[in-house]
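> after the sequence you'll find the predicted model.
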Amino acid sequence: MHLEKLITFILILGCLHSVQSQEADTSTFQTFDYEHEGETYVMQQYFIVFIKKGPKKSANQEEAQRIQAQHLEYLGSLFEKGYICMNGPFGDDGDIRGATIYRVANAEEALKLASGDPAVKAGIFTLEVHPWWLARGTGVK
């Protein structure tokens, strides 16, 4: 349980740092101002997609390696286009295999992008999407 909290915290920090380094049109994103100790923060809605074990397994090692390479290439392309803030695997062997934080306007867009993953299409992974509020423009310390 502590590992899950640590990983979630690291994902938050990484996403916040990543927001600084990429530019995207955020005019359609949901935001609100949050006042704390005399500072105003712009809170922005992101979408976290939990990548879970799917119903299928690769037939053999060669197929598993091919699908994994396609999976990483696909997520990398979405990161380069600015749709993904951060993604990565979890460090245990639970049903939730990893998470991706999407910087998109709504859950439907996050699900559509996540569903294009070759590993999802192959049934290796399933998806669970949740809205997530983070302060825009903060970074990792």
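Sure, I can see it.
> from here on, contacts and neighbour counts on C-alpha atoms
Noted.
> now for the host helix or strand of residue 114, which elements pack on it?
Using DSSP states H and E, the element containing residue 114 is helix 107-115. Under the contact criterion of 3 or more CA pairs under 8 Å, 6 or more residues apart in numbering; DSSP states H and E, helix 107-115 touches strand 39-53, strand 125-135.
> what's the spacing between the spatially most central residue of the chain and residue 39?
With distances taken as CA atoms, centre = their mean, residue 100 lies nearest the centre of the chain, 1.6 Å away. Distance of residue 100 to residue 39, given as CA to CA, to the nearest Å: 29 Å.
> ok, now residue 56?
Taken as CA to CA, the span from residue 56 to residue 39 is 49 Å.
> more neighbours, those two?
Shown here are residue 56 and residue 39; by other CA atoms under 10 Å, residue 56 has more neighbours (13 against 8).
> hmm, that one is touching residue 122, no?
Yes: between residue 56 and residue 122 there is a contact under CA atoms under 8 Å: 7.5 Å.
> show me where the protein has its helices.
2-21, 61-80, 107-115, 118-121 (DSSP state H).
> which one of these lies nearest to residue 139?
Judged by CA to CA, the one of the helices of the chain that comes nearest to residue 139 is helix 2-21, at 4.0 Å.
> want to compare, so here's the second one:
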Amino acid sequence: MKYVLTIVALFLIKVAFAQSESPDFLQGTWKMEGKESYEHWDKLNGNTLKGFSYKLKDGQIVIAEYLDISKEANKITYTATVLDQNHGVGVDFLGTKTDSVFIFENPQHDFPKIIMYQKLNDNEIFVQVSDGQQKGFSYKMRKQRPQVAHKDTTVSNPNFDPILAQKLGGDDFGMKNYFLVILKTGPNKTTDKDFINQSFRAHLDNINLLAQNGKLIVAGPLGMNVYNYRGIFILDNIPSIEEAKEILQTDLAIKNELLDYEIFNWYGSAALLEYLPFSDKIWKSKP
């Protein structure tokens, strides 16, 4: 009862803006007290937590929903995608933080309108789901020790790793949507060497920054060709082509029109993300 009273009080707190912190304490597998219901969370990068909830039936996993917590600037968003509901479209909840409590709200949604996670200690969390008034429920979850992934009866691949698949954000085919950018020579024909060098130095620095922020996973130059194509980017975690174009304008060589680009939707393996940790271990010097 004391937890319910605590959360009711927290719901009355009005926070002026969403905090930029994310609930990293959620990483791992959690079991609902007294039930065979679980949540598993992975930290995909500095801005994204990926998770899914599932139940065990006859010792096998049955996934109920996919979860995502992402932060950008001062906004943190919780997205729940429930299987066989809402045509596969996720529902967003805007997050705020008070001490060890994260509250995610969507007043326009029918139910729930509020989802709350509170860290009790390193091994326990308290969760409440509510309409903000009388309807709702709450429960405690306890952290589980690492274990072999449960078997999903919908899977035909004997090597399927559901935790890895969810971490990488792949669909049932292990694929996901990206933006493929082909860089080409731009219309600016300046011969100012200092201007060119500064622009391309910033171009390389921006590549590193986008990679660190989880927005770019592949970049590299192309050999000489008749199309004046210079290189490629593969952009990730970007919801629309308009936002992708805005992000490309952070590249000074593109902004200064030394480079131009063509951009395409590209459907490729979600496993591309796995190469990034290894790529950081094999270079001797950066360009």
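Received it, and whenever you're ready, just let me know what you need. This structure is a prediction, so every number in the text was calculated from the model and none was measured.
> neighbours around residue 60 of the first structure, how many?
8.
> aligned partner of it in the second structure?
Superposed on the second structure with TM-score structural alignment, residue 60 of the first structure falls opposite residue 192.
> I figured residue 187 of the second structure hits residue 258, correct?
Yes: using CA under 8 Å, residue 187 of the second structure makes contact with residue 258 at a distance of 6.5 Å.
> more neighbours: which of those two?
Neighbour totals were compared for residue 187 of the second structure and residue 258, and residue 258 leads with 19 against 11 (other CA under 10 Å).
> my guess is the more buried one meets residue 193, correct?
No: using CA under 8 Å, residue 258 of the second structure is not in contact with residue 193; the gap is 11.9 Å.
> let me know which of the helices of the first structure is the nearest to residue 93 of the first structure.
Among the helices of the first structure, if distance is taken as CA to CA, the winner is helix 2-21, at 11.8 Å.
> in the closest one, what counts as buried?
For helix 2-21 of the first structure, a neighbour-count test (16 or more other CA atoms under 10 Å) marks 7, 11-19 as buried.
> so how many other residues sit close to residue 28 of the first structure?
Residue 28 of the first structure, neighbours per other CA under 10 Å, totals 9.
> and for residue 46 of the first structure?
25.
> right, and it touches residue 101 too?
Yes: counting by CA under 8 Å, residue 46 of the first structure touches residue 101, with 6.8 Å between them.
> ok, which stretches of the stretch 51-200 of the second structure are helices?
Secondary structure of the stretch 51-200 of the second structure by DSSP state H, counting those that start in this stretch: the helices cover 162-168, 193-212.
> what stretch of the second structure does stretch 129-136 of the first structure fall on?
Using TM-score structural alignment, stretch 129-136 of the first structure pairs with 263-270 in the second structure.
> roughly how far does the residue lying farthest from the centre of the first structure sit from residue 133 of the first structure?
No residue in the first structure has its C-alpha farther from the mean C-alpha position than residue 38, which lies at 30.8 Å (CA atoms, centre = their mean). In this view, residue 38 of the first structure and residue 133 of the first structure are 20 Å apart by CA to CA.
> same deal with residue 80 of the first structure?
22 Å.
> between these two, who's got more neighbours?
A side-by-side neighbour count of residue 80 of the first structure and residue 133, using other CA under 10 Å, places residue 133 first with 16 against 11.
> now the closest residue to residue 101 of the second structure other than its chain neighbours: how far from residue 81 of the second structure?
Nearest-residue entry for residue 101 of the second structure: residue 118, 4.4 Å, with adjacent residues in sequence omitted and distances by CA to CA, 6 or more residues apart in numbering. Per CA to CA, residue 118 of the second structure is found 21 Å from residue 81 of the second structure.
> between the two, which is the more surrounded one?
Neighbour totals were compared for residue 118 of the second structure and residue 81, and residue 118 leads with 23 against 19 (other CA under 10 Å).
> so what corresponds to the more buried one in the first structure?
So residue 118 of the second structure corresponds to nothing, using TM-score structural alignment.
> mind listing what residue 118 of the second structure touches?
The contact partners of residue 118 of the second structure, by CA atoms under 8 Å, 6 or more residues apart in numbering, come to 100-102, 125-127.
> would TSV of these with neighbour count be doable?
Formatted as TSV, these follow (neighbours: other CA atoms under 10 Å):
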residue	neighbour count
100	12
101	19
102	21
125	21
126	20
127	21
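> which one of those residues is nearest residue 248 of the second structure?
Once CA to CA is applied, the member of the contacts of residue 118 of the second structure that ends up nearest residue 248 of the second structure is residue 102, at 32.5 Å.
> excluding chain neighbours, what is closest to that closest one?
residue 117 (5.3 Å).
> which of the contacts of residue 118 of the second structure fall within strands?
101-102, 125-127 (DSSP state E).
> and the residues you listed, which is closest to residue 263 of the second structure?
The closest of those, once distances to residue 263 of the second structure are taken by CA to CA, is residue 102, at 37.1 Å.
> which residue lines up with that closest one in the first structure?
So, by TM-score structural alignment, residue 102 of the second structure is left unmatched.
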